[in-house]
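Undergrad: got a predicted structure here, sequence first:
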Amino acid sequence: MFQLSEEERQNLKSQNVTSRWGGRRTLPFVFTEHGVAMLSSVLNNTRAIQVNISIIRTFVRIREWALNYSE
């Protein structure tokens, strides 16, 4: 887990809809692919495990896309 930089936060903010009241006022913390995988060993709830699997699959798709991106 690590905290995003201001530049990364701005990029993320421009990719998503934010609320009018300003939303988060501090830099968010995010997980790496390995961090999400490590959560699997801690979580024991069926829904949490399904969400974890979905996140891992998304990381795999992003990695595949990045490896095949020609620009």
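TA: Thanks, I have it. Numbering: from 1, shown residues only.
Undergrad: CA only for contacts and neighbour counts going forward, please
TA: Fine.
Undergrad: which residues in the protein form strands?
TA: Using DSSP state E, the strands of the chain run over 2-3, 29-30.
Undergrad: now those strands in CSV, with distance to Ile49 and mean neighbour count?
TA: What follows is the strands of the chain, written out as CSV (distance: least, CA to CA, whole Å; neighbours: other CA atoms under 10 Å):
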stretch, distance to Ile49, mean neighbour count
strand 2-3, 22, 12
strand 29-30, 18, 11
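Undergrad: of all those, which one is nearest Leu12?
TA: Among the strands of the chain, the nearest to Leu12 by CA to CA is strand 29-30 (11.4 Å).
Undergrad: and here's the other structure:
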Amino acid sequence: MRTGTNLLKVKDYNQRLVLEIIRLGDGASRVEIAERTGLTAQTVSNIVRRLLSEGVIEEVGKGRSRG
């Protein structure tokens, strides 16, 4: 019998992963976080948006564009 995945645990794990990248880096863009974690850019943006709204992290400026 197959069992489902607890999406709350996955969400928490992904959030901890993003926070760890931010903590260890000297500023990290959403693109860099996505590249380093293997998460999609949309997932990283959602996590970062949530962390910003909760006051856990803050944006400090804009980096150079790679586009």
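TA: Good, I have the coordinates. Predicted model only: the values in this text are computed from it and were never measured.
Undergrad: superposing both, give me the TM-score.
TA: Put the two chains on top of each other and the TM-score (TM-score structural alignment, normalised by the length of structure 2) is 0.33; 38 aligned residues with a CA RMSD of 4.0 Å.
Undergrad: re earlier: in TSV, list the strands of structure 1 along with distance to Ala37 of structure 1.
TA: Output for the strands of structure 1, formatted as TSV (distance: least, CA to CA, whole Å):
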stretch	distance to Ala37 of structure 1
strand 2-3	15
strand 29-30	13
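Undergrad: check which helices and strands the lengthiest helix in structure 1 is in contact with.
TA: In structure 1, with assignment by DSSP state H, the single longest helix is helix 46-68. Judged by 3 or more CA pairs under 8 Å, 6 or more residues apart in numbering; DSSP states H and E, helix 46-68 of structure 1 is in contact with helix 33-39.
Undergrad: which helices and strands sit right next to the helix it packs on?
TA: Contact here means 3+ CA pairs under 8 Å, 6+ apart; on that basis helix 33-39 of structure 1 packs against helix 46-68.
Undergrad: now do the buried residues in the helix it packs on.
TA: Neighbour-count burial for helix 46-68 of structure 1 flags Ile49, Asn52, Ile56, Phe59 (criterion: 16 or more other CA atoms under 10 Å).
Undergrad: ok, residues contacting the host helix or strand of Glu35 of structure 2?
TA: Assigned by DSSP states H and E, Glu35 of structure 2 belongs to helix 30-37. For helix 30-37 of structure 2, contacts defined as CA atoms under 8 Å, 6 or more residues apart in numbering pick out Leu17, Val18, Ile21, Ile22, Leu39, Thr40, Ala41, Val44, Ser45, Val48.
Undergrad: could you tell me the angle between whatever helix or strand the last one lives in and helix 30-37?
TA: Going back to what we said before, that points to Val48 of structure 2. Per DSSP H and E, Val48 of structure 2 falls inside helix 41-53. Counting by axes from the mean of the first three to the mean of the last three CA atoms, to 10 degrees, helix 41-53 of structure 2 points 120 degrees away from the direction of helix 30-37.
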